[in-house]
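K.L.:
Sequence plus the predicted model coming up.
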Amino acid sequence: MKISVIGCGWLGEPLAVELIAHGHAVKGSTTSPSKIERLCSKNIQAYLGAFNPKFEGDASIFNAEVLVINIPPKARSLGQDFHLTQIQNLIDQLKVNKVDRKIIFVSSTSVYANNNGVVSEENADPNNFLVKAENMLFDFAKSNDSEITVVRFGGLMGYERNPCKYFDGKSGLTNGDTPVNYIHLDDAVAAICSIIEKGLWNKTYNICSPKHPSRSEILTGRCEKYGYVSPVFEIDSEKEDFKMVSVEKFLSDSHFVFKYADPLDFKYLSKGEVYF
């Protein structure tokens, strides 16, 4: 199968490598000229391409049987509308390059508000900009003989993305009891591969580890192991709002087996080590 990964970054690059291992021919785009040689060395047909917000690059990247759209939004620095414009320009490219294709759109569990309980796919905030982006792509797919599946990942962790890094030596934290919604990189890659292999199209899936330990459980006793200073949590009688993301729909449809069902078992690198 011919697959294009739009955005060969921290998730997209290992995904492309794994898809090649599954026997697929894979194209991949990057915004960095310095990465072209590395991607090619991994048998990825590499392209320079970016949505700024219009697409700049070789449009043949979009000619594929399966298109994985992995464009992390930069909402804080560029605003939410910038990402929606990127998606509209992507859709315009797909209309020009008319081929029968399947689409996977990488979204996020940030589409859910904190409700101090469990959230599932139907609980997304319709006003969230990522939900708007998802709907734009669903509308395109319906009117252009395409199929799409949206994957809403929890917090992507693993290897050098270590939560200890983000709380290194901090004090006065009051969110120790907050449950986390993490997904290990290895499972994120495997989940996308599973969706493609099993043909799970026209779906929206939450994908994160089924277990949700608290933030203090994640950090306490682990920071020193990886070269970080343990944070100090304070007891707060008014606990911070939270959500626990359900993955029951994905598990039911895919029968997926998580390598890391519990974030307490995630594999990380020590301070200063890098994955790539």
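P.N.:
Yes, it's here.

K.L.:
from here on, contacts and neighbour counts on C-alpha atoms
P.N.:
Fine.

K.L.:
quick one, strands of the stretch 151-276 of the chain?
P.N.:
Assigned by DSSP state E, counting those that start in this stretch, the strands in the stretch 151-276 of the chain fall at 155-157, 182-184, 203-207, 243-245.

K.L.:
which stretch among those strands comes nearest residue 215?
P.N.:
Residue 215 lies closest, by Cα to Cα, to one member of the strands of the stretch 151-276 of the chain: strand 182-184, at 10.6 Å.

K.L.:
next, the one to line up against it:
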Amino acid sequence: MLGIIGCGWMGLRVARALKEDYVVRATVTTAAKVDALSREGIEGTVVQFPENCMEAYDPAWEYAPLADCLLITVPFSSRTPEALLLNRFGNLLHFTGPFHKQVFLTSSIGIYPRIAAEIEEEGLNDALLDPSILSVERLVKRYYPQVNILRLGGLMGDDRILSKYKITGLAEPVNHVHYKDVCRVIKCMMHEGVTGATYNVVAPLHPSKEEVVGSQRGLPGPFEAVSAGRVISSEKLVRELNFVFSYPDPRFFHL
């Protein structure tokens, strides 16, 4: 059984990708989302994790002890105050309770500073990392030392294409990932029994925003060269898992 905590946009796509191989149980925030999951053949439970208290969550999730793997896809970012995030995730961890099998936390490359450099998982001083995102990662790791932390790039695919959004800095490189590759990474790591890993999950090619938008709109170019900017490396993921991206180039995610 796969338990998905916070089955939103990404969690739903993971559930769809894995439901043929695993019984999937998920938590969502509204009854309407339970109905939507039910139409996918997935049982959902309505849960909202409070941000203003930190106490044992009652009742604990009945499916957690039965699961072979937990996937935590509750969104978090620096836009939410750190204290509220820690309360939210503290309540979440009370809800899931002790668990000694595989755990995944979908984090974000938002943890990294916006500097013109190639950035890997290790090598930066913690003082340069976003404190809110880092605090959540550390909290989950204290509770579940075996957690796999996946720092996702900008999630794209299906209804998410860059040209739909208001963007600036057109010459800057993108750090995007197609959701299908995220699903494949999770499936691969589950199959291999990987624990305690931290990976950047970002497509290996980094064209400019202008190139991506131009491709999506069918514009002929030429486009200006990519300027210096932040490039998030997925080399560790590729090397350690022997992973090959199905969607390596964000210019063609929409095809």
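P.N.:
Now that the structure is in, tell me what you want to look at. Because the structure is predicted, anything quoted here is derived from the model rather than measured.

K.L.:
TM between them?
P.N.:
Once superposed, the chains reach a TM-score of 0.86 (TM-score structural alignment, normalised by the length of the second structure), with 242 aligned residues with a Cα RMSD of 2.3 Å.

K.L.:
re earlier: most tightly packed of the strands of the stretch 151-276 of the first structure?
P.N.:
strand 182-184 (a mean of 26; mean count of other Cα atoms under 10 Å).

K.L.:
matching residues in the second structure for stretch 253-263 of the first structure?
P.N.:
Against the second structure, the aligned range for stretch 253-263 of the first structure is residues 240-250 (TM-score structural alignment).

K.L.:
List the buried residues in that stretch.
P.N.:
243, 245, 247, 248, 249, 250 (16 or more other Cα atoms under 10 Å).

K.L.:
First-to-last residue distance for it?
P.N.:
Criterion Cα to Cα, to the nearest Å; first-to-last residue distance in stretch 240-250 of the second structure is 23 Å.

K.L.:
corresponding residues in the first structure for stretch 23-31 of the second structure?
P.N.:
Against the first structure, stretch 23-31 of the second structure falls on residues 25-33 (TM-score structural alignment).

K.L.:
and residue 98 of the first structure, which of the strands of the stretch 151-276 of the first structure is closest to it?
P.N.:
Across these, residue 98 of the first structure has its closest neighbour in strand 203-207 (22.0 Å, Cα to Cα).

K.L.:
could you pull out the helices for the first structure?
P.N.:
12-21, 36-41, 75-78, 80-96, 129-143, 163-166, 185-198, 215-219, 223-226, 248-254 (DSSP state H).

K.L.:
possible to save those as CSV with distance to residue 239 of the first structure?
P.N.:
Output for the helices of the first structure, formatted as CSV (distance: least, Cα to Cα, whole Å):
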stretch, distance to residue 239 of the first structure
helix 12-21, 36
helix 36-41, 45
helix 75-78, 26
helix 80-96, 29
helix 129-143, 27
helix 163-166, 20
helix 185-198, 29
helix 215-219, 12
helix 223-226, 23
helix 248-254, 26
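
K.L.:
Span of stretch 17-30 of the second structure from start to end?
P.N.:
So stretch 17-30 of the second structure: terminal residues 22 Å apart, Cα to Cα.

K.L.:
let me redo that: stretch 13-30 of the first structure
P.N.:
Distance between the boundary residues of stretch 13-30 of the first structure (Cα to Cα) amounts to 9 Å.

K.L.:
Could I get the buried residue list for that stretch?
P.N.:
So for stretch 13-30 of the first structure, counting by 16+ other Cα under 10 Å, buried means 13-20, 25-30.

K.L.:
can I get those in a markdown table with distance to residue 47 of the first structure?
P.N.:
Shown next, in a markdown table, are these (distance: Cα to Cα, whole Å):
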| residue | distance to residue 47 of the first structure |
| --- | --- |
| 13 | 12 |
| 14 | 16 |
| 15 | 16 |
| 16 | 13 |
| 17 | 15 |
| 18 | 18 |
| 19 | 17 |
| 20 | 16 |
| 25 | 14 |
| 26 | 11 |
| 27 | 7 |
| 28 | 6 |
| 29 | 5 |
| 30 | 6 |
